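Novice: no sequence on this one, just coordinates:
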């Protein structure tokens, strides 16, 4: 059973994330070539490929540990720095899964460039990296619904379950119904009109004119439906806070090559809703923050200053512990010297031959007892109490005799 929304951390406002699958055979070559080209053209400031851990350097990596990890940084809107981390997992039958997490120095603006373009070649034809992780459909392109009714229901159920961070889906799913068969102008993807930060996070499903009843039958469990000739943004499971099905449903989408303003606005507002981190995103975000190695000169200096401060605090704590230990040792030596001086003073009766020397700890304990009960008062002992009780009993019996 999936975890509830209240028990899962939310996506921070400064974080941008997505995930997909690479269907090619040489992801490392594509990434390295793209990163070098972007660095030479000035589109990114710098990048780094994290080296693999050498054998014997530590514990063995987990079975789900990524094969490739790249870090890149870029400045947007002037001085705002964006740090991004892309991890590519081992290959499977459906391709190689990848996860991309980026974090800015201030809340994310959807008008900023998509961090996907910091790693993948977004302008090349026949791209192999832009497959949705959950459905395998292409990100930012039109995906016609299958003709089989059961397949439509299965696909819509999977999209609704994965659209808002449940399972492996990290992307936004939109269903558009074609009121009539469209021409080339109507085949323009929705991603072309979206803000740059959303173009590689949307999966667009197109329902043919005769599929309206089938798709709405498949969406019954989601609590939404597609208007005839309109569109709807799938809410996902769990439904994000502040979601109203009517606010993210568009009654009419004109597929004539003009900008679908209502649908663009609905997708943008939906993307701004608070939502829980997808499964696996918390690990990726922690790795971005705690294992960031692509530092500039100022960050290197700041890191060294923090290390020096930590070392100074540790040294001060060790010095304080040493001083306390020294004071305790000096106090013990003074007590031992006082005991020896008292034991060798005149008038102190010598012990009989063969009697073991008293223990210093016992002498110190007795000294503390004398200080506790005073110089004149003696500590009562059980034997003395018993002798006094027997004497009192003898006196009583003598006085009451015949």
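Specialist: Okay, I see it. The model shown is predicted, which means the values in this text are computed figures rather than measured ones.
Novice: every contact and neighbour count from this point should use C-alpha atoms.
Specialist: Will do.
Novice: ranges for the helices of the stretch 101-250 of the chain?
Specialist: Defined through DSSP state H, counting those that start in this stretch, the helices belonging to the stretch 101-250 of the chain, from first to last, are 149-162, 212-218.
Novice: next up, a second structure to put side by side with the first:
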């Protein structure tokens, strides 16, 4: 099974993550309208659109220097912040960053963090940022061009399926579920299984669907991942790297009835998989750091606490500078006193003949003794021990 060459930090239990691609139009306009509607309906408490970052940073000279050096500017990022409460008292803070994609679309990363471990029964942050209308294509998996809200049929060519799975599981952003149809389904069977999942899992799951005649080719395509799908069953695929505690047999479902009834075994497997400790996906660490350290949507109480913290920090810095200045001044005064004492003793001392065996004290030695005398002024005499004398 493929493994990541680097060790990434683990995803905190309080964090919810998602990533995708907005295929058409200006994503910021869609987000702005959706968030305004959510605020009016009181689904969220408030939201904030931050100024565009990336293209405006730096001066014209900086831009020319980067061009001369052959480096490209970072793409402009549009950022929206939102906050809401779940269970009436638990605050959730969320941040979505949107950047231009290589093919004209826009890539987005959404990070949310609650004040306590995340509960999958809470609303999906993606459903609060994005509208639920099915004709708005914000729900694409940018890496493999898959849908987060619809069923994704497997390619007809087995080699294409193998390549699809290998690319899809990279990064660890989504939970990939493969369902094999035991027989041709009707309209009810073509609905995504994700609709039965808890709300917070619905926009994190990518559902692959294999036709009845694709069973053998499906398992051949999954061989590199160490996973096999039972005929008419399903499996939850490991990410790259696989979460700690993942065993393929534990996340394989023997039968999924695509008749419109709830697939309880598959829902249980996906829910258990989502609860496994897992590394942060590629690119998520920077987004999480920005959410925690560069947050702007503050309440009045939070803004007051922030200002108090800044005042305390500045007061400590000023006190440290004052102490440093006083110590420097005291040291300078002592040095001047020592130098004056040396000059006075050197000018007033009579010249007399010393015995040949008594070495003449040099000016440097006299200055050293003067410094030692000033140094010892503030020291307390040490009482002799009982063993002495």
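Specialist: Yep, that arrived. Every value quoted in this text rests on a predicted model; they were computed, and no experiment measured them.
Novice: I'd like to know which of the helices of the stretch 101-250 of structure 1 is closest to residue 267 of structure 1.
Specialist: helix 149-162 (15.0 Å; CA to CA).
Novice: of all the helices of the stretch 101-250 of structure 1, which lies closest to residue 347 of structure 1?
Specialist: helix 149-162 (93.6 Å).
Novice: what packs against the closest one?
Specialist: Using 3 or more CA pairs under 8 Å, 6 or more residues apart in numbering; DSSP states H and E as the contact test, the elements touching helix 149-162 of structure 1 are helix 212-218.
Novice: so which bit of structure 1 is stretch 293-312 of structure 2 matched to?
Specialist: Taking TM-score structural alignment as the measure, structure 1 aligns residues 290-309 with stretch 293-312 of structure 2.
Novice: counterpart of residue 245 of structure 1 in structure 2?
Specialist: Using TM-score structural alignment to pair residues, one finds that residue 245 of structure 1 aligns to residue 248 in structure 2.
Novice: residue 312 of structure 2 versus residue 326 of structure 2, what's the distance?
Specialist: Distance, residue 326 of structure 2 to residue 312 of structure 2, by CA to CA, to the nearest Å: 21 Å.
Novice: ok, now which ones touch the match of residue 245 of structure 1?
Specialist: Taking CA atoms under 8 Å, 6 or more residues apart in numbering, we find residue 248 of structure 2 in contact with 226, 227, 235, 236, 237, 238.
Novice: between the residues you listed, which sits nearest residue 272 of structure 2?
Specialist: Nearest to residue 272 of structure 2, judged by CA to CA, of the contacts of residue 248 of structure 2 is residue 236 at 10.1 Å.
Novice: surely the closest one meets residue 169?
Specialist: No: the pair formed by residue 236 of structure 2 and residue 169 falls short of the contact definition of CA atoms under 8 Å, at 10.9 Å.
Novice: between the two, what contacts are shared?
Specialist: Applying CA under 8 Å, 6+ apart, one finds that residue 236 of structure 2 and residue 169 are jointly contacted by residue 176.
Novice: quick one: which of these two has more around it?
Specialist: More neighbours sit around residue 236 than around the other of residue 236 of structure 2 and residue 169, counting by other CA atoms under 10 Å; the figures are 26 against 21.
Novice: what's residue 267 of structure 1 aligned with over in structure 2?
Specialist: Residue-level alignment of residue 267 of structure 1 against structure 2, with TM-score structural alignment as criterion, gives residue 270.
Novice: name the helix or strand for that match, please.
Specialist: Element membership of residue 270 of structure 2, judged by DSSP states H and E, is helix 264-274.
Novice: contacts made by that helix with the rest, please.
Specialist: Against helix 264-274 of structure 2 from outside (CA under 8 Å, 6+ apart): 175, 177, 196-197, 201, 234-236, 246, 250-253, 256.
Novice: name the residues of stretch 342-355 of structure 2 that are buried.
Specialist: Judged by neighbour count using 16 or more other CA atoms under 10 Å, the buried positions of stretch 342-355 of structure 2 are residue 342.
Novice: quick check: the match of residue 245 of structure 1 vs residue 237 of structure 2, distance?
Specialist: Between residue 248 of structure 2 and residue 237 of structure 2 the distance, using CA to CA, works out to 8 Å.
Novice: many thanks, we can stop here.
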